[in-house]
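Enquirer: have a look at this prediction, sequence included:
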Amino acid sequence: MDQQGSADAEPGVSRRPVSDAEARRANRGWWDTDADAYQQEHGAFLGDVDFVWCPEGLREADAGLLGPVAGTRILELGCGAAAAARWLRRAGAEVVATDLSAGMLRHAAAAAHRTGVRVPLVQADALALPFPAGIFDTVCTAFGAVPFVADSAALMREVYRVLRPGGRWVFSVTHPIRWIFLDDPGEGGLLAVHSYFDRRPYVEQDETGTARYVEQHRTLGDRIRELVGAGFVLRDLVEPEWPADHGEVWGQWSPLRGRLFPGTAIYLADKPAG
């Protein structure tokens, strides 16, 4: 999420509006192409059967943000290689994992074969989930789906639809305060250069101006209004602190920046039981 550049149609990056179709096309192509490199770089950190919420290293085994999972039906959106889904399955949940990218699901299938922990894998658009209403106890994602769709309010409504009354929706995204800084894990990333209120997405584009990667920015208030507008009740907003013994750098996440301001926001919301 490198937020430099102008809105000119030239190779590189820009901040400009994109349609849902353009964002979907760009990100499906990006993750299909980048899946191997992503897993090579981050696969060891994420594990084969583990649920890591964020680059800060917060694990579901320690945080318990989903509550007791044994015997529950869980949907993981934007599952990538589905390490979290396999961890949930091993913890006793009935899990389905979805992703828009066939390339990432290929890695999920390989990891299932490698570990012997298998969950159903479904290639699906998060804005049009192929499931009946009210069948899941929990929907979750760690940096999947939510930052990549133009109409994230519609995503919230779709998650609300497939949750049972009383169900839980938990998702992690880049903390919106990060959007005012450059994507630099060093001292260059400590200087605020962008407006927090500039909601134009970050776009990587080719020489024709065609988007190849799109990431969306929403303020904290935007995200809360999306949740409330869909019918959810916000229960908590977790901002993981950088652990003192965590020395790894993940893209723009680093110990230097993590000690000063948050890099991840995790939203916990419930669908009312009534």
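Expert: Ah, there it is. As the structure is a computational prediction, the values presented were derived from the model and not from experiment.

Enquirer: use CA for all of it now, contacts and neighbours both
Expert: Fine.

Enquirer: I figured T115 hits D50, correct?
Expert: No - the criterion here is C-alpha atoms under 8 Å, and T115 misses it with D50 at 11.5 Å.

Enquirer: quick one: which of those two has more around it?
Expert: A count of neighbours by other C-alpha atoms under 10 Å puts D50 above the other of T115 and D50, at 19 against 11.

Enquirer: surely that one touches R89?
Expert: No - using C-alpha under 8 Å as the test, D50 is too far from R89 to be in contact (10.4 Å).

Enquirer: below is an additional structure, to be compared with the one above:
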Amino acid sequence: MPSVSSRANRGWWDGNADDYQVEHGDFLRDSGFVWCPEGVDEADAHLLGQVRGRRVLEVGCGAAQCARWLVTQGAEVAAFDISHRQLRHSQRIDLDTGLHVPVVQADAEALPFADTAFDLACSAFGALPFVADPLAVFREVRRVLRPGGLFVFSVSHPVRWAFPDDPGPRGLTSDRSYFDRTPYVERDEHGTPTYVEHHRTLADWVNLLTASGLTITGLLEPEWPEGHEQVWGGWSPLRGRHLPGTAIFSCSRT
């Protein structure tokens, strides 16, 4: 049974996928692996290590830009997203580029893949900020990874929750508690949730990963690079010079 968060976010992404791809498509590139609004590129960062010949799963792929780049690097890739409309954009880009990414519509809390099917898993702001039960996602990712497999994912840096989601000066002053884990919820005129995003503290992420049986091997807090002037929602050069905007966790299945 899909959770309230899953139902709301499936509908939201189906309704907003077109605008999202128009607004961010150039930055993401049809075949490019950008981890975060700071612009960390897997081609330079190598957080996944050698991918050629490896079986890779992209979690919450959107239009599968990251997965498509992995295909160009010789990986065997599968990808999924909760949004059918996002996957239609993946099909469109496949036709435009001549690159093919196998995609499936699925909920990250219940993956339709076999045990130990993948060598690597990755997620660039996919699924995890929006799920009600991240422990279920981590356990599912661990299940589909082979022993020794690697999972790397990026999410909004937890400290951002204490600040307004504003790229300007207002976004530099905390106006809520970092420890308030009340989800951010948008509702329609009937009170039905139409968008849900969940906050976890840094300790929450660490403890959830530990409880799932994954071992944290690294944490990257990207600094805002010189010359990068693009604003993405609440991410901006102004805020990026003062506050971390993204956390990228590297984990392994032992």
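Expert: Looks like it came in fine. Nothing here was measured: the structure is a model prediction, and the numbers come from that model.

Enquirer: gap between the counterpart of V69 of structure 1 in structure 2 and L57 of structure 2?
Expert: Superposed on structure 2 with TM-score structural alignment, V69 of structure 1 falls opposite V51. Going from V51 of structure 2 to L57 of structure 2 by C-alpha to C-alpha, to the nearest Å gives 11 Å.

Enquirer: where do the strands sit along structure 1?
Expert: Assigned by DSSP state E, structure 1 shows strands spanning 12-15, 73-76, 94-99, 121-123, 136-142, 163-174, 202-205, 211-215, 233-238, 264-270.

Enquirer: could I get those in TSV, plus columns for mean neighbour count and distance to S195 of structure 1?
Expert: Formatted as TSV, these follow (neighbours: other C-alpha atoms under 10 Å; distance: least, C-alpha to C-alpha, whole Å):
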stretch	mean neighbour count	distance to S195 of structure 1
strand 12-15	22	12
strand 73-76	24	32
strand 94-99	25	31
strand 121-123	18	35
strand 136-142	24	25
strand 163-174	22	16
strand 202-205	24	13
strand 211-215	24	16
strand 233-238	15	22
strand 264-270	22	18
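
Enquirer: of those, which is nearest H194 of structure 1?
Expert: Proximity to H194 of structure 1, assessed across those by C-alpha to C-alpha, is greatest for strand 12-15 (10.8 Å).

Enquirer: so which elements touch that closest one?
Expert: Judged by 3 or more C-alpha pairs under 8 Å, 6 or more residues apart in numbering; DSSP states H and E, strand 12-15 of structure 1 is in contact with strand 202-205.

Enquirer: can you check which part of structure 2 the strand it packs on sits on?
Expert: So strand 202-205 of structure 1 sits over residues 184-187 in structure 2, by TM-score structural alignment.

Enquirer: neighbours around the alignment partner in structure 1 of W235 of structure 2, how many?
Expert: The alignment partner of W235 of structure 2 in structure 1, by TM-score structural alignment, is W253. Residues lying near W253 of structure 1 (other C-alpha under 10 Å) number 24.

Enquirer: quick one: W253 of structure 1 and G186 touch, right?
Expert: No - assessed by C-alpha under 8 Å, W253 of structure 1 is found out of contact with G186, at 9.2 Å.

Enquirer: hey, where'd the helices end up in structure 1?
Expert: In structure 1, the helices defined using DSSP state H lie at 20-46, 60-63, 83-90, 102-115, 152-162, 220-230, 255-258.
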